[in-house]
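> I would like the atomic coordinates for the input below:
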Amino acid sequence: MKTARIYQRPKNAMQSGRARTDQWMLELESVTPQEADPLTGWNGGGDTSNQIRIGFPTLEAAKAHAEREGYAYHVVPAPERKLKLQAYADNFR
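Down below sits the predicted model:
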C-alpha cells in the first residue's frame, strides 16, 4: 500500500507574498529506498511515484482523493504564523 503525505504549501522564502499558500498538496512517499548510482554517485531508483505532487483547494478534497485511490496518508499540520511587529522608529533607539 502506498503512503501519501498531505501538507499545506509554505510561503515562498524569497518573496513577501503569500500566493498559493492556501493550497493543500498530496505527495506520494517512496516505497523503496534510493541507492547511489555506481557510475555517477547520484542517488536514485526505479520508483518514480515520489515525483508526483497533486494540488487541492481544501484538505478534505486531498483526503478524499487519497481514500479513493487507496493510499494510506498522514496530514502534516501547517506551521503557525509568527508576526514580527516592528516600527520604523525602533531603528533609531
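> okay, CA-based contacts and neighbour counts for the rest of this
Fine.
> What segments of the protein are strands?
3-8, 24-28, 35-36, 43-44, 53-56, 72-76 (DSSP state E).
> Turn these into a markdown table, columns for distance to Leu85.
Shown next, in a markdown table, are the strands of the chain (distance: least, Cα to Cα, whole Å):
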| stretch | distance to Leu85 |
| --- | --- |
| strand 3-8 | 24 |
| strand 24-28 | 28 |
| strand 35-36 | 46 |
| strand 43-44 | 43 |
| strand 53-56 | 32 |
| strand 72-76 | 27 |
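> of all those strands, which lies closest to Lys82?
strand 3-8 (16.3 Å; Cα to Cα).
> which of the strands of the chain is buried the deepest?
Of all those, strand 24-28 carries the top mean neighbour count, a mean of 22, counting by mean count of other Cα atoms under 10 Å.
> and Pro10, how many neighbours does it have?
15 (other Cα atoms under 10 Å).
> An error on my part: the question was meant for Lys63.
Neighbours of Lys63 (other Cα under 10 Å): 22.
> just Glu29 next, same as before
Using other Cα under 10 Å: Glu29 sits among 17 other residues.
> Also this sequence, please, to line up against the first:
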Amino acid sequence: MSRHRAIARISMPPRSAMQSGKAKSGRWILTFTPSEAKTIDPLTGWSGSGDMQSQLRLSFSSQEAAEAYARANGIRYEVEPAPAGSVIKPKSYADNFRYGRSENWTH
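Prediction:
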C-alpha cells in the first residue's frame, strides 16, 4: 500500500493575516507529502495526479493526539515545532496608562 510509504507532516499552522483572535489557533494538522509528481492533462491543461493522500488534511486538538493517530495507523511522520508567535499575551487598554511602563504606547 502507498499509505505506508508516504511520510506525514504534523504541524501547527500559523494564524492567517485576517485572523486577530484565538479561534482555530490551537489545532494541529496532519498532512501527507506528495508521493508522485503532478502531470498536466493534455486535453484540459489542468494539473493533477493519482495521489489521493496529498489531498488529506486531518485536524487534531493536540500534537500528542496527531502522533497517536499516526502510530496507530502505521504512518511515518515528522513533527514541525509550533510557530514562535503562537502564544498571545493578554493585554488590556489600561496597560497603556500604567505607571512605570517601559514599552511604547499602543492603541
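> ok, the most centrally placed residue in the second structure - contacts?
Centroid-nearest residue in the second structure, with Cα atoms, centre = their mean: Pro13, separated by 2.6 Å. Neighbouring residues of Pro13 of the second structure by Cα atoms under 8 Å, 6 or more residues apart in numbering: 25, 27-29, 82-83.
> Return the residue of the first structure aligned against it.
With TM-score structural alignment as the criterion, the equivalent of Pro13 of the second structure in the first structure is Arg9.
> Quick check: its match vs Gly17 of the first structure, distance?
13 Å (Cα to Cα, to the nearest Å).
> thinking again about what came up before, can you tell me how far the residue nearest to the centre of the second structure is from Met52 of the second structure?
From Pro13 of the second structure to Met52 of the second structure the distance is 21 Å (Cα to Cα).
> and if you look at Pro83 of the second structure?
For Pro83 of the second structure relative to Met52 of the second structure (Cα to Cα), the value is 28 Å.
> same question, Ser35 of the second structure
As judged by Cα to Cα, Ser35 of the second structure and Met52 of the second structure stand 9 Å apart.
> And Ser20 of the second structure, by the same measure?
Taken as Cα to Cα, the span from Ser20 of the second structure to Met52 of the second structure is 33 Å.
> got it, and Thr44 of the second structure?
From Thr44 of the second structure across to Met52 of the second structure, the span is 20 Å (Cα to Cα).
> Which of these two has more residues huddled nearby?
Between Thr44 of the second structure and Met52, counted using other Cα under 10 Å, the more crowded position is Met52 (11 against 7).
> what residue of the first structure matches up with that one?
Per TM-score structural alignment, Met52 of the second structure is aligned with Thr48.
> can you count the residues close to the closest residue to that match other than its chain neighbours?
Among residues not flanking Thr48 of the first structure along the chain, Ser30 sits closest, at 7.9 Å (Cα to Cα, 6 or more residues apart in numbering). Residues lying near Ser30 of the first structure (other Cα under 10 Å) number 17.
> thinking Ser30 of the first structure is in contact with Ser49, fair?
Yes. Counting by Cα atoms under 8 Å, Ser30 of the first structure does reach Ser49; the two are 6.6 Å apart.
> Map Glu27 of the first structure onto the second structure.
Following TM-score structural alignment, the counterpart assigned to Glu27 of the first structure within the second structure is Thr31.
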